[in-house]
Structures are given as structure tokens and as C-alpha cells.
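kindly generate the corresponding structure for this input.
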Amino acid sequence: MKISWEEVKKHTPCFLIDKELLKKNLEEFQEGILRYWGRGMVAYSCKTNSLPWIMSYIKELGAYLEVVSDTEYALAKKIGCEDSHIVFNGPTKGKEAFFLALRSGAYVNIDSKRELRWLKEYDKLGENAGVGVRVNFDLEAVCPEESLTEGGGNRFGYNVENGDFEQVVKEIRELKNISLTGLHMHTNSKTRSFQVFEELSKKVCSLAVQYDLTLDFIDMGGSFFVKKGEFHKIHEYIKRISDILRQRFCPDKTLLMVEPGSALISTPVKFLTKVLDVKDTNKHRFVVTDGGRMYMDPFMRKTSHVYKLFTQSSNKKEEQIICGHTCMEVDRLMTLREEREIGEGDFILYDLTGGYTMSLNPLFIEYFPDVFVEEKGEYEQVREKWGLEEYLQKNVYGQDGEVS
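Here you go, the predicted structure:
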């Protein structure tokens, strides 16, 4: 059932998804690959926002789904994604799901010692399979000050410098029925610049030469940084990656894969909150809203937001500290200076709230909020706010130890 904006305002706090912008973001990645490489795929990073509607809609638009746990793998299958359209990453896969993925034709990138042991077990079954290997190398050596760990190194994948990568390649080649078919290059960086992706591409080429690798796919991972409407930047990422990879690989023989998360889902999502109270102290004015900081800033890092005020006031206030609904002092979303005065019953609409928000929303004091999809000015509810029934499910409680 479609409802109006006025009806949506009765459901605060709530997330609002711009359906057309989400589609546009995905299409730009798909078109970039088609234009600059030719053969490839976009695999949406489900951990970034695993709302079932988002995963299902992206799948319907032709994208694959990238998952990093047995639970996410099961979720992808539950919403109708074929195994062959799933990219299975991460260091904590379970053995049963790992074997299922190999047997069912999913793209599997190994990332741990036990997965290598499991490959040897699977090889004895006599079933053919191909796997990718996640690469770990010293990015700081070629892109100084880009590490998120301040020189502490990346903990994912098989390290090139210490010989682990070489050993994995050697052991896979000794198997009768398993082939090394791809490299997985995902890494996080501070700036997520073009240079980072150029260096990742160069590393693919150098490893292919050094170890004489013939690859069916190259998975460049995600961590792209694209501001709202900067569609040209998506194409620039793909162009720079492709220009380097073409020096060693042929698009007719090797698929190019990318795994965008926030670059797809951050910009199409907004978060709507309502003002519940305004309180003055001898220090500040505090504006209390029904949407807490952890709903849209789960890492507790942001000090400012892109926002829109819905208020009839034209008076300017020197300072207003916007707070959430919890009883924590740190639940302060932002400080407005020389902005229109906000009062009880007004609304604040925050933009750019799709990445890692719903996936990391806590069950703290209040439960998961409503989610609506907006299309042409109308709204459809795709998740109903959690209440007691949802919270109590599978819990033991009460004097009689009831299970709900």
C-alpha cells in the first residue's frame, strides 16, 4: 500500500530509500564495466546494508550479492538469489556452507588456513571447483598513509611479503580437481582514492606475471568513494582499473568484478526524526529527537550531517545541540549554529544514511525502526517497526519460562 509524505511523518523515526537513485547508482557501475572492460559484474556488499528489500531489489536489477558469513549466504538464497550469483568472501566461513558454495558454482574467495585444509578435503571428493584467493600486501609501501590501522597492516587475505600467498598458490596447484581461478583484492583505505585502485590493479598484474596465473575473474572489492550525483567518478574508477589490467589480461577471457557497498546504498537513504522536546540549561540548548545517533552514525564518528529542517520558525538560534532518544550523553548528533530555531513537533531529515546504518542498528531502549521506499512521491513500507513480539521471539521469559 502506498502512502503520502504526511502519513510517513507519523512513523518517525524511519529510514526512507530513494528507489530511483539506488537503481541509478547500480546502473552506473554496470555501465562503467561494460564500457571500459566489457565482461564483468557488480556484486553488492550485503553487509553494508542487508535489509532484505535492498538485497532483493539489487538482485532483480542484475547484480550479484557478496556475502561474508554463512548467515548472509543463507539470506541471499532465501530472497531468491542463485548460488552462481553469490560471491562468498570472509575469513569465518563454515565448512558446510563452504562446500555448498563450491559445489553450487558460487564465486568463493578463500581467506584462511582452514579453508585451504577444506579445499584439500573437497579435492578428494573428485568434484571440480575453482576458487579465488584474497591477496594481502603492503599497500602502505606504494600508498603511504593510506592504512586504516596506522601502519598496523591488513589482517585479511594471504600475505605476499611473508610468503603465505606463494605457499597457497603452490598448494592449490598440487590439487587434482581444484583450480585457482581468481584474485580478490579488496582493501580499505583512508582516502579510497583512484591511486589506491591503480596500485591494486598493478599488484594483480605483477602477481599474475610472477606466478604465471591465468585468471577467470579479478575481484577488485569495494571501498569506492562516490558523493551524491558524482556518477562520472564511478566511471573513472572503472576506467583506471581497466587501463592497467588490460596490460596483462583480456576481457574476453577474464571477468572484472567490483563489490560496492556504501557507493551504492549510502546516498539513496534518508533518516527522518521528530523533535520531542527542547531543553535549555545554563550551558546549552538541547533539542531531543526520537532518532538516536547510533541509528545513522553507528561508528560514533560524525560531527555534522547533510540535513533538512521542517519547521515554521524563521528565527535564528545561535546554537542548538541535536540529541537522540537514548539516556547517553554521547547521543548527540550534531550542533547547529545560526540556524532556524527548532521546536517540539518539528522534523529533521538526514541525508546519506544508507551505509552500515540499518545493519548496525542496536536493540537499545527502542527497537528497529520503520523503513519506507519512495518512488515518485509515494511511499511503501518495506519493514515494519519492531515491537515486543519481534523482540521476544525465541526468548525464554516470564514466571512459566514461556517461549515466544
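
only C-alpha atoms from now on, for both contacts and neighbour counts.
Fine.

which SS class is residue 42?
Taking DSSP: H, G, I helix; E, B strand; the rest coil as the rule, one finds residue 42 in the strand state.

and it, how many neighbours?
For residue 42, the count of nearby residues is 24 (other C-alpha atoms under 10 Å).

wait, it touches residue 261, no?
No: if you go by C-alpha atoms under 8 Å, residue 42 and residue 261 don't touch, sitting 10.2 Å apart.

right, and the helix or strand after the host helix or strand of residue 288?
Under the criterion of DSSP states H and E, residue 288 resides in strand 285-289. Next helix or strand after strand 285-289 toward the C-terminus (DSSP H and E): helix 293-296.

and whatever helix or strand comes next after that next one, what does it pack against?
Where DSSP H and E defines the elements, the next helix or strand beyond helix 293-296 is strand 307-310. In this structure, strand 307-310 packs against strand 347-350, with contacts taken as 3 or more C-alpha pairs under 8 Å, 6 or more residues apart in numbering; DSSP states H and E.

give the other helices and strands that whatever helix or strand comes next after the strand it packs on contacts.
Using DSSP H and E, the helix or strand that directly follows strand 347-350 along the chain is strand 370-375. Helices and strands touching strand 370-375, by 3+ C-alpha pairs under 8 Å, 6+ apart, are strand 14-18, helix 19-36, strand 378-383.

want to put them side by side, so please do this one too:
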Amino acid sequence: MPTAHPSGWAHADGALRGPHWLREPSDPDALVPLLWSRTASKADGVLSVGGVRMPDLVREHGSPAYVLDEADFRSRAVAFRDAFADYDVYYAGKAFLCTTVARWLAEEGLSLDVCSGGELAVAERAGFPMERVGFHGNNKTLGELERAVELGVGRVIVDSLHEIERLASVATELGRTTGVMVRVTAGVEAHTHEYIATAHEDQKFGFSIASGDALEAVRRVHDAPGLRLLGLHSHIGSQIFDTSGFEVAARRVLALHARVVEEVGVEMPEMDLGGGFGIAYTTQDDPSDPAQLATEITKIVEHECRALDVAVPRLSIEPGRAIVGPSMCTVYEVGTVKEVALDGGLVRTYVSVDGGMSDNIRTALYDADYSATVASRPSGAPPALSRVVGKHCEAGDIVVKDEFLPGDVRPGDLVAVPGTGAYCRSMASNYNHALRPPVIGVRDGKTFTVLRRETVADLLATDVGVS
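Take a look at the predicted model:
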């Protein structure tokens, strides 16, 4: 293939151009299994997930729609549970949470991490065991802390000295004892987008180990009435493929753990190493499987504990994206197709769909990469380097920056984007007064509504300007 243009274009003479990682597929109709849920398949150009053909799903439920593969979600949850059998596995609810998912997690024996009063309310509605809930957040309100203590959540991860005081006051007033973990920043630069790297010093989360703030926070929790010190919590970021960051963080967090034993006189029983395990959005991504992660992380922790002569604490991790990300895809209908001529004889094909940044903000926010496939029919047309864009009034309203799609893509076709389970529906908005799509569950050839499509009535329900 000729030398790639950095933006990924096709020349008017038909020669293909793309970013260095994008290659013309031998069969643009084929699926790359790593990018899709395990029940996804294609026959005669038609995508099926969970035994449900996408044209049939769209006829019944409309488009755009998020499609959630129940069997895949459960299998990924179980894979983490079994690989980390000696750990507590907390699903990170911020990736995607609803009552159905919370019930699946409870049934499969996982714990649940929430980071707002709303997520806690979903867990309560689902009947999730509260002793298996952890409550995150850098600025929990007094009301949120009160509700967490009332419900008996298993642990609250504190993030500031103000919160320690606030939580101790709430616990004392309610006559309860609440388990507490102290979130620390280990000063690790995770190799990910700056907005989702969370263990370096200059950001809002946690207590710095280097400055001594983390040790002071541990002392205050230990001394506070109504609080039970469980351990330290560290999270280095998201969409991480390399365990080297976990190794550096574990070394620094365990050093603090040992210092607490020596200086505070308490051996904390637990430690949370966070989550952030990456998934494949394109063929350039190479994620580790849960068993490999478990082996590598356990080896790191055990080695450091031996070196420090401390007992290995009860460990926990927090996968979210790694479970739900590949379990969901989004299906759209194509509305318009444009070939735009650019300087130098370059051509870019824009495929506009009936959704966009209101249902997937990650491309605009994080410059995230996605893949796509035509989901409704076969095509013998040569592949064309295309850009899938949304319907919103933003030039940055891009769903898939670069993908080879059949050169005869036309209005009415369905296009499906894999890997949209994490941070797509959970970050969806009503920008341009768009209606948020439904989440449609699929299993064994049947569909079921997990979250219904919003309606105009929903949109106007909070608009009280006209009676």
C-alpha cells in the first residue's frame, strides 16, 4: 500500500490511503473476532448477535440501538471471577450500569463499584447485596454518604480529608461502622489518554503518597469514630494493556502499606489495585486475557510483599470496560453518503448515520478509534476508506475515523460498530435534543429491552417553561 496520509484518505485515482495501522481487508465483509462479542457472526453479509439478525432487530426496535450480548457479558464476568478467584472482583459500574446488568453481576458472584448516588440507587433497585458494593467519588455529597451508610455498603473509598470528617460524622450520627479504603496516587504515568490517566500527581483523585498526604489520611481514618480502616486503593487509569504500570504502582502502594504497619501499628487487611484493563477497539489493540492479568498481577504483589516482609492483603480489582466493552455493539442506519474532494486529488467518503456523538462521545472526547461493518447485506464492491459520522451540528461529530467499508454503501444500509459497551450509553446525552437510544439485550435468538428508547415526551418532561 502507498505511504499513508496521516488523516487517512483515498486518492481520486482509486489508490487507498490510511493511517499506519489500517490495512485494506482481504474480505471487508468478515468480522475480526477480537473486536466483537463472542456470539457475533456474519452470513451473506448480515450481522447476527446472540442469534438475532440486525435487520430484524432494527425492524422491531428501531435505530440507532445499542445491542447487548447477555451470554458474552456473563462469560466475561465469569472469566474475571474465576481468573481472580482469590480476589474480590468489583465491576466498575461507571462503564455501563442498569438494573439488569446489576442482577447479572449479582448472579455471577461479582461485587459492584459505584461512584454516584444514582449508581447506588440502581444497585439498590436491583437488590444487589450492599456488603459487596464499593462507593467511589472525589466529591460525594452529604446525602450520598448518608445513603451509603444507611444501606450498609461494604466500603467507601475516601478521597479527601473533608470526606473523612464528613463520613465519620455520618457514621457516628447513624450509629454505624463503615468500612473505608483510602485512595492514593502512586505517581505513575499510565500509557493512555491524559483524561483517563488517574495516578499521576497533578489531578483530582486521591492522596499523594510522595507528599505524605496518604499516610496522614490513613492515620485519620484509623483514629476516626465509626470508620473501619480496610486498606489502600490505587487506580492508574483506563484502557491499559501493559502491566508495567501496575508493577510500579503496587511497589509504591505496598511500601506505604508496610509503613502503616510500622508507624501506625495496624496491618490493613485489604488492598485494591483498581482496573483499567484495555480492550480491542481496532486491530492495533492487543489486550491481555483475565488469566494472564491475574498471573502477572499476583506475581507482582507477592514478590513485593516478600521483599517488604508483610503478609499479602486481600486483593481486589475493578474491571468495567474489559467486561462490558466487547459485549455491546451499536447499530445505525445510513442516511447520506458523500465523497468529498480535497486538495491534491484526495477523496474522503463520509458515511452519515442516524446517531453520533450523543450516543458515543468517546471519539470526540478522547480521539478514540473504532471499527465498523455493514450489517444488513452482502456487497461485492471494492473496499473504500470511509469515515462514519453522526447527524449533529459539530464537525467533530465522528463515530469511526477510518474504516474500510464497501464502496457501494448507500442510504438505508445498517452499519454496526463493535466495542461500544463501555462509556457510550453511560456518557450519552441529549445534545441537539437527540433521544438516547435503547439498549436491547439479545440471547438465544430473542431480544429483550434493557433500557427503552427515550421519547419526545421524556425530552419535554423536564421542560417546565410552558404549562
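
fetch the TM-score of the aligned pair.
TM-score of the superposed chains, computed with TM-score structural alignment, normalised by the length of structure 1, equals 0.86; 389 aligned residues with a C-alpha RMSD of 2.9 Å.

returning to that earlier point: quick one, which of the helices and strands packed on strand 370-375 of structure 1 is packed in tightest?
strand 14-18 (a mean of 24; mean count of other C-alpha atoms under 10 Å).

now do that strand: distance to the chain's middle.
The chain centre lies 16 Å from the centre of strand 14-18 of structure 1; the measure is C-alpha atoms, centre = their mean, to the nearest Å.

same thing with stretch 170-186 of structure 1?
Centre-to-centre, stretch 170-186 of structure 1 and its host chain are 26 Å apart (C-alpha atoms, centre = their mean).

and stretch 274-281 of structure 2, by the same measure?
Centre-to-centre, stretch 274-281 of structure 2 and its host chain are 8 Å apart (C-alpha atoms, centre = their mean).

residue in structure 2 matching residue 26 of structure 1?
Using TM-score structural alignment, the equivalent of residue 26 of structure 1 in structure 2 is residue 77.

count of neighbours near the spatially closest residue to its match that is not a sequence neighbour?
Nearest residue to residue 77 of structure 2 in three dimensions, chain neighbours excluded: residue 323, at 5.8 Å (C-alpha to C-alpha, 6 or more residues apart in numbering). Around residue 323 of structure 2 there are 27 other residues, counting by other C-alpha under 10 Å.

residue 19 of structure 1 and residue 375 touch, don't they?
Yes: judged on C-alpha under 8 Å, residue 19 of structure 1 makes contact with residue 375 at a distance of 5.9 Å.

quick one on the thing from earlier: distance to residue 172 of structure 1 for the helices and strands packed on strand 370-375 of structure 1 - can I get that in JSON lines?
Shown next, in JSON lines, are these (distance: least, C-alpha to C-alpha, whole Å):
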{"stretch": "strand 14-18", "distance to residue 172 of structure 1": "44"}
{"stretch": "helix 19-36", "distance to residue 172 of structure 1": "30"}
{"stretch": "strand 378-383", "distance to residue 172 of structure 1": "44"}
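
so for residue 228 of structure 1, which of these sits nearest?
Residue 228 of structure 1 lies closest to helix 19-36 among those, at 9.2 Å (C-alpha to C-alpha).

how far does the closest one sit from its chain's centre?
16 Å.

just the angle for it relative to strand 370-375, thanks.
60 degrees (axes from the mean of the first three to the mean of the last three C-alpha atoms, to 10 degrees).

now for helix 19-36 of structure 1, which elements pack on it?
strand 40-45, helix 231-245, helix 262-265, strand 370-375.

next, the angle from it to strand 40-45.
140 degrees.

what's the match for residue 351 of structure 2 in structure 1?
Counting by TM-score structural alignment, residue 351 of structure 2 lines up with residue 287 in structure 1.

for residue 217 of structure 1, see how far away residue 19 of structure 1 is.
Computed as C-alpha to C-alpha, to the nearest Å, the residue 19 of structure 1 to residue 217 of structure 1 distance reads 30 Å.

that older thread, aligned to the residue nearest to residue 77 of structure 2, what sits in structure 1?
Using TM-score structural alignment as the criterion, residue 323 of structure 2 maps onto residue 264 of structure 1.

residue contacts, residue 241 of structure 2?
By C-alpha atoms under 8 Å, 6 or more residues apart in numbering, residue 241 of structure 2 lies in contact with 277-278, 286-288.

got those residues as CSV, with distance to residue 381 of structure 2 and neighbour count columns?
Listed next are the contacts of residue 241 of structure 2 as CSV, based on distance: C-alpha to C-alpha, whole Å; neighbours: other C-alpha atoms under 10 Å:
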residue, distance to residue 381 of structure 2, neighbour count
277, 37, 24
278, 34, 24
286, 30, 14
287, 32, 19
288, 35, 18
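
the strand holding residue 288 of structure 1 vs structure 2, mean deviation?
Its aligned residues in structure 2 lie a mean 2.8 Å from strand 285-289 of structure 1 after superposition (mean C-alpha distance after the TM-score superposition for structure 1).
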